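1. coords please:
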Amino acid sequence: MAAAVVTKTAWKLQEITAHSSNVSALVLGKNSGRLLATGGDDCRVNIWSVNKPNCIMSLTGHTTPVESVKINTNEEMIVAGSQSGSIRIWDLEAAKILRTLMGHKANICSLDFHPYGGFVASGSMDTNVKLWDVRRKGCVFRYKGHTQAVRCLRFSPDGKWLASSADDHTVKLWDLAAGKIMCEFTEHTGPVNVVEFHPNEYLLASGSSDRTIRFWDLEKFQVVSCIKEEAIPVRCVLFNPDGCCLYAGSHDSLRVYGWEPERCFDVVMVNWGKVADLSICNNQLIGVSFTQSIVSSFVVDLNRVTKCGSSLHGLVRDDKPFVPPAPMGSSLRRIYDRPSTTCSRPQRVKHNSESERRSPSSEDDREEKESTAEIQNPEDYKEIFQPKNSITRTPPYKNEPFPAPPEDVPPEPTLAKETSRSSQAADSQTPLPSQETPDSSS
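-> Below is the predicted model of the structure:
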């Protein structure tokens, strides 16, 4: 009987030349895990389908390099901010520019779409955070408080809060309806590169250049725990969809963390270099990175990654079955309320500057006319976006898991390998690097 083929835990999926010049921004669609947007020094935003070689759509209009991009929840819109401070929003289904938003005085460093309402948040090197009404084309509110560039913005799952992190070493939490700051976290000792809300409970994670990940309780407004074993600055983090653990993308590895107490469940070696974004689909984690004009995508099979000690079930210790503790954090805090309709409108206040209260000008209209969405791959475009003006809509596009390639080296005997790994895990909480290391040439 032929032996089963052993496949890799992590592997390189694809490498593309994404722009004619350096790539300056990169983001994955979080809904499908298959949509990829890249921004370049060539002032374009290019849309790709993960693991397909050709650009689906190229968005023009920016006149300076694109510094930040974000795809909305249902993957129908994309927002991009430039070095000059301008923001443009495109409707991907209609393949056209939707809005041009002006008001920031420096590079756009961070963007996020509100999960329910028609709002976009932007953070800039000018230290301001702004909330924009996409439909009315206006700045609803300006949040002042950071003293350096705002690197990451995230709306809470219920759409009531906005978290911001900055080079000034702080994380701030803003109440959108009240239009004021709720809390400021100051424990980081370096620029805070990323923040991420837990999908269910009042918990926030932040990753910093101080090489730590901190978890914050959003009821008591205090630190829950701090992961200090990162070897290099934390670039991106993502909670598992069920909230059981946090994935952290570091140089050439994916780390899996718990926070109550803080511990590392697993380390998977991945040759992705400076990973820029993570997404999860079909229990596979997709990671993307860029170097100069090249964008690379990688896959990690989460079925083979240790989360919450689940792989230790069934082991025997001292002649008794060893049952690990239940995943912590599952019911310790309040759960987000999900509104059945769009959220209440954030409070509108008096604008502080002439540029924020001006009505849309002919200059903005001219800029929108000069912005285009060039469909470069009609077949992929129709398959993914299924434009509403099509005569017939095909069945919803369904993603299948990416097939794992076979392992390059003959593995150790499975029984010995699992026994060894399990005994190490039972005796220690040190992270266990996964045996499968992706081949950078694959």
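2. contacts, neighbours, all on C-alpha from now
-> Fine.
3. give me the residues contacting the helix or strand where Ser110 lies.
-> Per DSSP states H and E: Ser110 is located in strand 108-113. Under the criterion CA atoms under 8 Å, 6 or more residues apart in numbering, residues 67-73, 79-87, 119-125, 149-155 lie in contact with strand 108-113.
4. in strands, which of those residues appear?
-> In strands, judged by DSSP state E, the following of these are found: 67-71, 79-82, 87, 119-124, 150-155.
5. of those residues, buried ones?
-> Among the ones in strands among the contacts of strand 108-113, those buried by neighbour count (16 or more other CA atoms under 10 Å) are 67-71, 79-82, 87, 119-124, 150-155.
6. buried sites along the strand holding Ser110?
-> Neighbour-count burial for strand 108-113 [16+ other CA under 10 Å]: 108-113.
7. ditto for stretch 33-44
-> 33-44.
8. in helices, which of those residues appear?
-> Assigned to helices by DSSP state H, none of those qualify.
9. nearest to Leu415 among the residues you listed?
-> Gly33 (34.0 Å; CA to CA).
10. quick one: contacts for Asp126?
-> Asp126 touches 104-107, 148-149, counting by CA under 8 Å, 6+ apart.
11. and those residues, which are buried?
-> Using 16+ other CA under 10 Å, the buried ones in these are 104, 106-107, 148-149.
12. could those go into TSV alongside distance to Leu13?
-> Compiled in TSV, the buried ones among the contacts of Asp126 are given as follows (distance: CA to CA, whole Å):
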residue	distance to Leu13
His104	37
Ala106	36
Asn107	32
Gln148	37
Ala149	33
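13. of all the residues you listed, which two lie farthest apart?
-> Among the buried ones among the contacts of Asp126, His104 and Gln148 lie farthest apart (CA to CA), at 13.9 Å.
14. closest to Val256 out of the buried ones among the contacts of Asp126?
-> Val256 lies nearest to Ala149 out of the buried ones among the contacts of Asp126, by CA to CA, at 28.4 Å.
15. pretty sure the closest one contacts Met125?
-> Yes. Between Ala149 and Met125 there is a contact under CA atoms under 8 Å: 4.0 Å.
16. name the nearest residue to Ile384, sequence neighbours excluded.
-> Once flanking residues are discounted, Ile384 sits nearest to Tyr397: 6.6 Å by CA to CA, 6 or more residues apart in numbering.
17. one more sequence to fold, the one below, so I can look at both together:
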Amino acid sequence: MTAVPQTKRAWKLQEFVAHGGNVNCLAIGQKSGRVMVTGGEDRKVNLWTAGKPNCIMSLAGHTTAVESVRFSNSDEMVVAGSMSGALKIWDLVEAKILRTLTGHKSSVRSLDFHPYGDYTASGSLDSTVKLWDIRRKGCIYTYKGHTNPVNTLRFSPDGKWIATGGEDGLIKIWDLTAGKLLTDLRLHTAGINVIEFHPNEMLLASGSSDKTVKFWDLDTFQLICTTEHDANPVRCIKFDPEGACLYTGVKDFLKVYGWEPTQCYDSVPIAWGEVADIGITSSQLIGASFSKTNVSTFVIDLKRLHPHGGIPHEEGGQQGQPAQQGPPLSSSHGRRSFLTERPPTQSSRQASVPKEDVEEPNSASPDQEDRESVADIRDPKDYQEIFNPRHRLEVFPEPVPVKQPAQPSVRAGRPPTSSRIQQARQKRELPPTAKPSKPVDVPQPKSEPKEAPREVERAPREVDRQPVAQPPVNQRQTSPAGVDPNDFLPTAEQGHQIMSSVLTSRTKNLQTIRVMWTSGNIKTAIDSAISMNDKSVIVDVLNVLNARSHAEVACESCKIILKNFGPLIKANLTAPPSYGVDLSREERYRKCTACYKQLMDIRQVVEKKCTLPGSAGEMFRQLQIMLATLE
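-> A predicted model of the protein is given here:
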């Protein structure tokens, strides 16, 4: 593979066939930015890893085409809405269906998960918004107010509001706890395609078919500013994780905006067509679009975009002009922040909803629909890496900051990215071009300074990192030959860490095998156990398979035979002889005699085993009693 030029800012990652029918919807994972879910006309929901062409898991069970999909905040659950108005919620870690929810009268157009409660919300073609309790399998509240389909909706970061955008051009802010409308935002002149809350500030951004992005102050519910009219409708938007800027996806362009005042920091041409969703993984932005049965993914290097770095290119900016070079970041101007920390007085599995507004879950779907829903793991290796129950999607943990001498600030205002995040991002970048199944890191500028090694204390969860031996506190004693015997003996702490790491790894592997086994993929589970190349895992699997000994299985089989056929055998052997020729009776008598002889031979063996101690002897004694009934 040829190296990507240092000046290249965006490229196509891959294109692949995602479904047997046309693809209708697509979403990128919010936490990792590396996983993707698609829904199609074939009524399936498929999961993918960015940069790899193989499907990780296929979720089947919908009876109509899938129209919308959405990951949870942790990327561990997926909700999918269908043309019939039904929702299915899947647990990706356990590879199983959680809930099937019905209640909408038409196609589901938009979805979102509550930031920390067991709730999800859906917007439909029937112009209603429903709030669902995942645990109770029912609708809690129905929000009515839009006159056209609800194209997009989002929970606020603190979980107290729902913002909805409709084809009627209205943005509505609903109070979740009070169950009422707070305000309408009415300045868009066409349908709302996407809305996003700022990760920290009381700020909302909205993208519309009127080809503008508007920024709203949620303290006053007033418009802050709006972008110039673009050449095409705004399809997707994403705030930078630091809240520094807004990434906007339009046809064949990615644009970077700031607010207060409005300015376009940068504009990157990229042939992704009508982009469906964008996500951020480390220092790269991943975009995805679909056409018919195909899905295409694209990568943009954020380090080469303003305001994060690089030089504005001639192709950027509005109407082909160079990107504007204003202040490096937008400032909050004293705007309040969301209180995203959950109140300690409430359960972590429950959010407050007024009792008078709760609807009974009478629209819950029958359990039959859940039983017919199947999660088929197509790529066990990728599934183990991404949806492992132990580390979930924390395969790229962010480095822990290290205390360093304070240095003078090199620029005023809020930094768009920190060196800590930039260093973490370098470890997670995606391949630029061909061979998608074998990602290659994007070349990084050699001029970037390297940070000093970091000393990090971690719990023994990461099994891929061997514990580092710590020198003893006291002075080491050496022999006259200069050799310290302690060098060959592990300390108590080190031995504990090693054992914890081994057991943690073993548990993770067994849980992965269990998920595959319980989902019906027994052969895949056995193949995965063998491919792990861990003898302890193989022994554990064999022990489970041989948990019941051959003697126990044989005794249970004899008990079943005696219980069901013992009276019949005895009756045929003790019955008085018949007069004349009765061929059927003679045949029964012959077979019962053969069975009786075999059971008596077994009885002789059982009598010898009755003296065994414990449960084994008790098992044989019970069988002996049942055999005595044949006499």
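18. follow-up on the earlier one: give me the three-state assignment for the counterpart of the residue nearest to Ile384 of the first structure in the second structure.
-> Matched across to the second structure, Tyr397 of the first structure falls on Val395, judged by TM-score structural alignment. At Val395 of the second structure the chain is in coil, as set by DSSP: H, G, I helix; E, B strand; the rest coil.
19. mind checking how far Val395 of the second structure is from Glu385 of the second structure?
-> Applying CA to CA, to the nearest Å, the value for Val395 of the second structure to Glu385 of the second structure is 8 Å.
20. find the residue closest to Asn303 of the first structure in space, skipping its chain neighbours.
-> Nearest non-adjacent residue to Asn303 of the first structure, counting by CA to CA, 6+ apart: Asn283, 6.6 Å away.
21. the one you found: how many residues sit nearby?
-> Neighbourhood size, Asn283 of the first structure [other CA atoms under 10 Å]: 14.
22. and it, how far is that from Cys308 of the first structure?
-> According to CA to CA, Asn283 of the first structure stands 15 Å off from Cys308 of the first structure.
23. again, but for Leu415 of the first structure
-> 22 Å.
24. in terms of neighbours, single out the busier of the two.
-> Legend: neighbour count by other CA under 10 Å for Leu415 of the first structure and Cys308, higher for Cys308 (21 against 9).
25. the more buried one and Cys244 touch, don't they?
-> Yes. Counting by CA under 8 Å, Cys308 of the first structure does reach Cys244; the two are 6.6 Å apart.
26. any residues in contact with both of the two?
-> Contact with both Cys308 of the first structure and Cys244 is made by residues 258, 327, according to CA under 8 Å, 6+ apart.
27. contacting residues around Pro403 of the first structure?
-> Contacts of Pro403 of the first structure (CA under 8 Å, 6+ apart): none.
28. for it, give its distance to Met269 of the first structure.
-> Going from Pro403 of the first structure to Met269 of the first structure by CA to CA gives 19 Å.
29. just the endpoints, please. Distance across stretch 541-551 of the second structure?
-> 20 Å.
30. give the aligned range of that stretch in the first structure.
-> Using TM-score structural alignment, stretch 541-551 of the second structure pairs with nothing in the first structure.
31. mind listing what's buried in stretch 253-260 of the first structure?
-> Under 16+ other CA under 10 Å, the buried positions of stretch 253-260 of the first structure are 253-259.
32. possible to save those residues as TSV with secondary structure?
-> Listed next are these as TSV, based on three-state DSSP:
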residue	secondary structure
Ser253	strand
Leu254	strand
Arg255	strand
Val256	strand
Tyr257	strand
Gly258	strand
Trp259	strand
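33. ok, of the residues you listed, which one's closest to Met182 of the first structure?
-> Using CA to CA, these come closest to Met182 of the first structure at Trp259, 23.1 Å.
34. my guess is that closest one contacts Phe215. True?
-> Yes. Trp259 of the first structure is within contact range of Phe215, at 7.0 Å (criterion: CA under 8 Å).
35. shared neighbours, these two?
-> With CA under 8 Å, 6+ apart as the test, Trp259 of the first structure and Phe215 both reach 224-226.
36. okay if I get those residues as JSON lines plus neighbour count and secondary structure?
-> Output for these, formatted as JSON lines (neighbours: other CA atoms under 10 Å; DSSP: H, G, I helix; E, B strand; the rest coil):
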{"residue": "Val224", "neighbour count": "18", "secondary structure": "strand"}
{"residue": "Ser225", "neighbour count": "18", "secondary structure": "strand"}
{"residue": "Cys226", "neighbour count": "21", "secondary structure": "strand"}
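37. skipping adjacent residues, who's closest to Phe197 of the second structure in space?
-> Of all residues not flanking Phe197 of the second structure in the chain, Leu204 sits nearest, at 4.6 Å (CA to CA, 6+ apart).
38. enumerate every residue touching that neighbour.
-> Contacts of Leu204 of the second structure by CA under 8 Å, 6+ apart are 195-198, 215-218.
39. list the ones among these that the first structure also has?
-> Contacts conserved in the first structure for the contacts of Leu204 of the second structure, using both residues aligned by TM-score structural alignment, their matches' CA atoms under 8 Å: 195-198, 215-218.
40. show me those that map onto strands.
-> Under the assignment DSSP E, those contribute 195-197, 215-217 to strands.
41. closest one of those to Gly326 of the second structure?
-> The closest of those to Gly326 of the second structure turns out to be Phe215 (CA to CA; 18.0 Å).
42. to which residue of the first structure is that closest one aligned?
-> Using TM-score structural alignment, the partner of Phe215 of the second structure in the first structure is Phe215.
43. dump the buried residues of strand 108-113 of the first structure into JSON lines; add distance to Val295 of the first structure as well.
-> Listed next are the buried residues of strand 108-113 of the first structure as JSON lines, based on distance: CA to CA, whole Å:
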{"residue": "Ile108", "distance to Val295 of the first structure": "21"}
{"residue": "Cys109", "distance to Val295 of the first structure": "20"}
{"residue": "Ser110", "distance to Val295 of the first structure": "20"}
{"residue": "Leu111", "distance to Val295 of the first structure": "21"}
{"residue": "Asp112", "distance to Val295 of the first structure": "22"}
{"residue": "Phe113", "distance to Val295 of the first structure": "24"}
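44. Ser165 of the first structure: which of these is nearest?
-> Ser110 (9.5 Å).
45. quick one on the thing from earlier: list the contacts for the match of Phe215 of the second structure?
-> Phe215 of the first structure neighbours (CA under 8 Å, 6+ apart): 203-206, 223-226, 259.
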